[in-house]
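J.: okay, here's the prediction I keep looking at, along with the sequence it came from:
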Amino acid sequence: MRTRLPRAEREQQMLRTARTLFAARGYGDVTMDEVAAAVGVTKPLLYNYYGNKERLFLACMKPAADALVKSVVSAVAAAPDPPAALRAGIHAFFAFLDADGEAWRVLHDETLPGGGEIAERIGEYRSRMEELVTAALQEHTESRAVEPLSVAIFGAAEALGRWWLRTGELSADRTAELLIRTIEPGLRMR
């Protein structure tokens, strides 16, 4: 006889399973049929909880984005000055990636749709991360260079994160230091 899980437990089970599948194979290659089968529920039950694949993905993505942003915000807030904040933020970014690569893969999935609510939410997450970089650059970078540098630094962190997850050649800390050593000389503009 099969035991019925309470709704909240079943919901968490569905999210954990979906997140693992999305992280491993990407949004584009995961189906609701697969998620339902992996959880051990019917597809109609999965749809009853989440409505569609997009909403299921968003339910997986939001806690991942919130956790990463919170981790970086905490590190940046504890720094004594903007240069230290930038370094602390980069270290926090890679420490998060090291601690929860699955969440990071969900956020940086290259198979995500280019439009719709998922694209909007990912855009909001990226904007929050770029704003943190912008705040750290503000005081020691020429004002017209702040925005493009923020985009470039965050893009470099994402690309290096993908490389790190694929190869694992360096520790997260050494990878963060590599990025910092690469960008810091170019930031001495003032």
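T.: Arrived safely, thanks for sending. Note that the coordinates shown come from a computational prediction; the quantities given were computed from them, not determined experimentally.
J.: can we go C-alpha only for contacts and neighbour counts from here?
T.: OK.
J.: the chain: strands as residue ranges?
T.: Ranges of strands within the chain: none, based on DSSP state E.
J.: just the helices from the protein, written as ranges.
T.: 7-25, 32-39, 43-50, 53-77, 82-99, 101-107, 116-137, 143-167, 172-183 (DSSP state H).
J.: count the neighbours of the residue nearest to D173 when sequence neighbours are not counted for me.
T.: Closest residue to D173 apart from its sequence neighbours, by Cα to Cα, 6 or more residues apart in numbering: H91 at 6.4 Å. H91 is flanked by 23 other residues according to other Cα atoms under 10 Å.
J.: got another one to weigh against that:
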Amino acid sequence: MNQRLLTFLRPALGLLAVLAAQWTLRLGAREAALVEWDCGGGRCGTNDFAGAAPVLGVLALVAGAYLLLPKSRRALAAPLVVIGTAVCVVIGLEEGIAEGNIERDGDSYFFMFGGLDSRNLEIAMAVLAVAAVAVWAFLAFRGAPRPSVPRTETAAESAPAMPEPDREDERTARVIAQLTRLRESGEIDGPTYDLAVAKLMR
């Protein structure tokens, strides 16, 4: 697939997923009291979409966070999902109270938190959101790039480099010294010495 098209599709799909998530989460909280559950044999089920809305909303929010966040920042997805869920549930509860579906101090009927009244559920969501904000801040600052500190050169590093001794010159000087000793001892004559030194000095 074209890279440019993919670059456009990811944020677009991520935004759609987040919009769908907030709608379903608000619906699930707003109309939880209206859902009719059929329970039997230790299991409960419903044909009402609002009954499945909390689960679907969280899944859509996870998908949206995954699509919108860059790969290097995906660790932030979990706290952002918790924050988004908590905010949407509180908004949905307030909408349900305003519409008369839920009483402020009555049972919220919301998913696994159904045993809590709406006021305590809002408090629980606020506590979850605050905890998630703390986790998000910790992860965001831990993963932030640290400013680079300019490196100061030490005196040894800033000093001009000393040229290395020329090893070829040293070797030539040692050979000439040996030839000089041989000439002085009479093992080689003058012309041979001069020829050898001339060849070395080329």
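T.: In hand now; what should we look at? Note that the structure is a prediction, hence the values are computed from the model and not measured.
J.: give me the TM-score for this pair.
T.: Here the superposed chains carry a TM-score of 0.31, computed using TM-score structural alignment, normalised by the length of the first structure; 90 aligned residues with a Cα RMSD of 5.0 Å.
J.: hmm, back to that, contact partners for the residue nearest to D173 of the first structure?
T.: When contacts are counted by Cα atoms under 8 Å, 6 or more residues apart in numbering, H91 of the first structure touches 172-173, 176-177.
J.: buried ones among these?
T.: Listed as buried from those are 172, 176-177; burial here means 16 or more other Cα atoms under 10 Å.
J.: residues of the helix or strand harbouring Q178 of the second structure that come out buried?
T.: If you go by DSSP states H and E, Q178 of the second structure is part of helix 167-184. By neighbour count with 16+ other Cα under 10 Å, helix 167-184 of the second structure contains the buried residues 176, 179-180, 183.
J.: nearest to A63 of the second structure, of these?
T.: I176 (82.2 Å; Cα to Cα).
J.: count of residues packed around T175 of the first structure?
T.: What T175 of the first structure shows, counting by other Cα under 10 Å, is a neighbour count of 22.
J.: sorry, that was for C44 of the second structure
T.: 9.
J.: for it, which non-adjacent residue is closest in space?
T.: D38 (5.5 Å).
J.: the one you found contacts G51, doesn't it?
T.: No: taking contacts as Cα atoms under 8 Å, D38 of the second structure lies outside contact range of G51: 11.3 Å.
J.: all strands of the second structure, in order?
T.: Assigned by DSSP E, the second structure shows strands spanning 38-40, 43-45.
J.: any chance of the ones you listed in a markdown table, plus distance to G84 of the second structure?
T.: Formatted as a markdown table, those follow (distance: least, Cα to Cα, whole Å):
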| stretch | distance to G84 of the second structure |
| --- | --- |
| strand 38-40 | 30 |
| strand 43-45 | 26 |
